[in-house]
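In: My questions concern the predicted model and sequence given below.
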Amino acid sequence: MAHTPSPPIDFRWSAPKFCSRQRCCCPNSPHIPSVSGTVTHVGGGATTQNLTVSGTVAPKSGGGVTSLANWTFETSSPSSSGPYVPESGTQTATAEARCVHASSSTVYAANQGNGSGKSFWANTWAVGDYFEFRISTVGVSGIQLSFDQTSSGGGPRDFKISYSTNGGSSFSDLRTYAVPVSSGAAIVWYPDPVNSASSLSFDLSSFGALNNQPSLILRLVCASSTSLIGGSLSSSGSSRVDNVRVSASATDTTPPVISLNGANPETLVYGQNYTDPATATDNSGSVPTFSVSGRILNTVVGSYVLTYTATDGSGNMSTATRTVNVLLNASNSASSDSDGNGMSDLLEYSLGGSPVGNSLAILPSVVVFGDNLRITFQARTNDPNLTFQPVASESLSSSSWSASGVTKVSSTPLSGKEGFEIQIWETSIKNIPKKFLKVEITR
């Protein structure tokens, strides 16, 4: 800007001059990528944004309930304390069933089953006597236990389910139950059909300690001296089990797959909307949580990193990252004039205009203020790579421009436009025939 001190006052200013030491630029409203989950901004703008799911989840593959061991006692035909292998299931060669009593007088037999010919039967019950089932749960979880049980009138009524994972050195209790009755009397079994009134089922999936164990022992332990009909246990009182089944679900150890469709790094031009093509799939058929952390400001030039996290229902987690580079224009040139209005894209970007819209209103203003020449302009503050430095000259020669004597009067955040401030600078024109001001912007 130029100033002559005697009337008439004549001041002139040159179009602000800009130089770019780095190439790329862009403005200031945040654009959120369209992906599933919640984006957490690492700085600036809103702290969270809800996003839209992009893509689909793959259908369920594999999995399901597996029968580890199923004892019908039709083949094993118990005649002693055991052990007896199961008739079916994945562990017919390794799983074992026993019945252990403190009394040496106990008789073990394969008496009438429930809907079949045989069961595991024993008499002479006392507190602490038990049926026992040994299995492996390596690679599985969500243990389920079901069986049929009935007792004679003098046999045991109250039981508890206990387990051990250390070979039987110690046991912990899981559940308690009472042997079913019919109108206060013992339920009678026949070869056909199955009497479902004797069927018991226990969901043990909430007990994580049962999962993935090389040796899991489950016991049905006589828990009181009360007989089935409410009296005391008798030496002839009996109890029997049939159709004992231990099942589980295969343990899912496969993490979700996050697909970063499209380029990585991705490139956006200033102001371009961004729809993130990332999707997540899981072998279980669903991805309970799929979140994205990071931010993209499509009007602020720079590099942004989005971190994707997907977690399935089994707790398996996977992460992936994508870099998104926001450029000033397609050629990433600071001197380009995308809208053809005579102002470079870098100039419009730095002063709060749009490289793709008419931004003449953002040009700095110059006034004589007392003995000073003052320049006021809007400056972008949300791009740390930008610097604004007004310089002055009395001759306009290329070597005469200097920041010496040019001071900042104030900088005030611009209301309603986050990431910008109004800067006021001035230089003395007292006793100086003419003077020029310009703003050098460097990125």
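Out: The structure has been received and is ready for your questions.
In: From here on, just use CA atoms for contacts and neighbour counts.
Out: Will do.
In: does Ala197 count as helix, strand or coil?
Out: The local conformation at Ala197, judged by DSSP: H, G, I helix; E, B strand; the rest coil, is helix.
In: Who are the contact partners of the residue lying closest to it once chain neighbours are set aside?
Out: Excluding the flanking residues, the one nearest Ala197 by Cα to Cα, 6 or more residues apart in numbering is Pro180, at 7.0 Å. Counting by Cα atoms under 8 Å, 6 or more residues apart in numbering, Pro180 makes contact with Gln149, Thr150, Ala186, Ile187, Ala197, Ser198.
In: ok, and here's another one to check against it:
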Amino acid sequence: MTSFTGSAYSIGIADQGDQTAGSELRGYHALATTVWSSPSGNGSPYSFSSNGWSVGDYYEVRVSTSNYSDISLSWDQTRSSTGPSSFRVDVSTDGTNFTTLLASYTVMQAGASGTNTLSWSVTAGVQSAFTRVLSSIAGADNQSTLVIRFVNLSTVATAGTNRIDNIIVSGTLIPAPGAVALLAVAGLASRRRR
């Protein structure tokens, strides 16, 4: 597990998918003493984790949705017993003007009594209880940049941690104009043969 201390940290580009170029996962915290780390994820080798949470701190994803429509988002998130439990999701196409996509959601503590979950690990497999899905994000189709923020709404202990993992932005490939016309011509030709 690697770690870094500071108020902002970038974990880098997406590790899978068609639109990895120009993508980024990063975080911002008001406290310069924040420790950023990459412990085991939800069925994956690494997640993005941090402590030192203040209200308004966030994880941020930047990705291109160029040539894609019907954009949806899914992610896994957990916390320690003293970590932030309430977040919202904001989106932007310019990185400056944000719209709230999901006003509030609760983050479960992995392995906590009564949650019927295990702590996150590489070997435990993906535990779907931690997965959230948002479908059909308005205004997100075919954008050169889509910025998604997971914003903390909770006042918590400085040592409390939160982890995010398996962030997936998906969509439907928009057919090239020539491909649509070709399909239409092929459909017309098959009708004339009858």
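Out: Now that the structure is in, tell me what you want to look at. Because the structure is predicted, anything quoted here is derived from the model rather than measured.
In: Distance check, whichever residue in the second structure pairs up with the residue nearest to Ala197 of the first structure against Val151 of the second structure.
Out: Mapped onto the second structure by TM-score structural alignment, Pro180 of the first structure lines up with Met108. According to Cα to Cα, to the nearest Å, Met108 of the second structure and Val151 of the second structure sit 16 Å apart.
In: Would you map the strands across the stretch 1-150 of the first structure?
Out: For the stretch 1-150 of the first structure, applying DSSP state E, counting those that start in this stretch gives strands covering 2-4, 10-12, 38-40, 48-50, 65-71, 96-100, 108-109, 120-123, 130-135, 140-151.
In: Can I get these in a markdown table including mean neighbour count and distance to Val269 of the first structure?
Out: Output for these, formatted as a markdown table (neighbours: other Cα atoms under 10 Å; distance: least, Cα to Cα, whole Å):
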| stretch | mean neighbour count | distance to Val269 of the first structure |
| --- | --- | --- |
| strand 2-4 | 21 | 37 |
| strand 10-12 | 15 | 36 |
| strand 38-40 | 19 | 21 |
| strand 48-50 | 14 | 22 |
| strand 65-71 | 21 | 51 |
| strand 96-100 | 21 | 68 |
| strand 108-109 | 20 | 82 |
| strand 120-123 | 28 | 76 |
| strand 130-135 | 22 | 62 |
| strand 140-151 | 22 | 50 |
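In: Dump these into TSV; add distance to Asn211 of the first structure as well.
Out: Shown next, in TSV, are these (distance: least, Cα to Cα, whole Å):
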stretch	distance to Asn211 of the first structure
strand 2-4	83
strand 10-12	83
strand 38-40	33
strand 48-50	37
strand 65-71	13
strand 96-100	18
strand 108-109	31
strand 120-123	27
strand 130-135	11
strand 140-151	5
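In: List the residues that contact the residue nearest to Ser3 of the second structure when sequence neighbours are not counted.
Out: Spatial nearest neighbour of Ser3 of the second structure, chain neighbours left out: Ser37 (4.2 Å); criterion: Cα to Cα, 6+ apart. By Cα under 8 Å, 6+ apart, the contact list for Ser37 of the second structure reads Met1, Thr2, Ser3, Phe4, Phe48, Ser49, Ser50.
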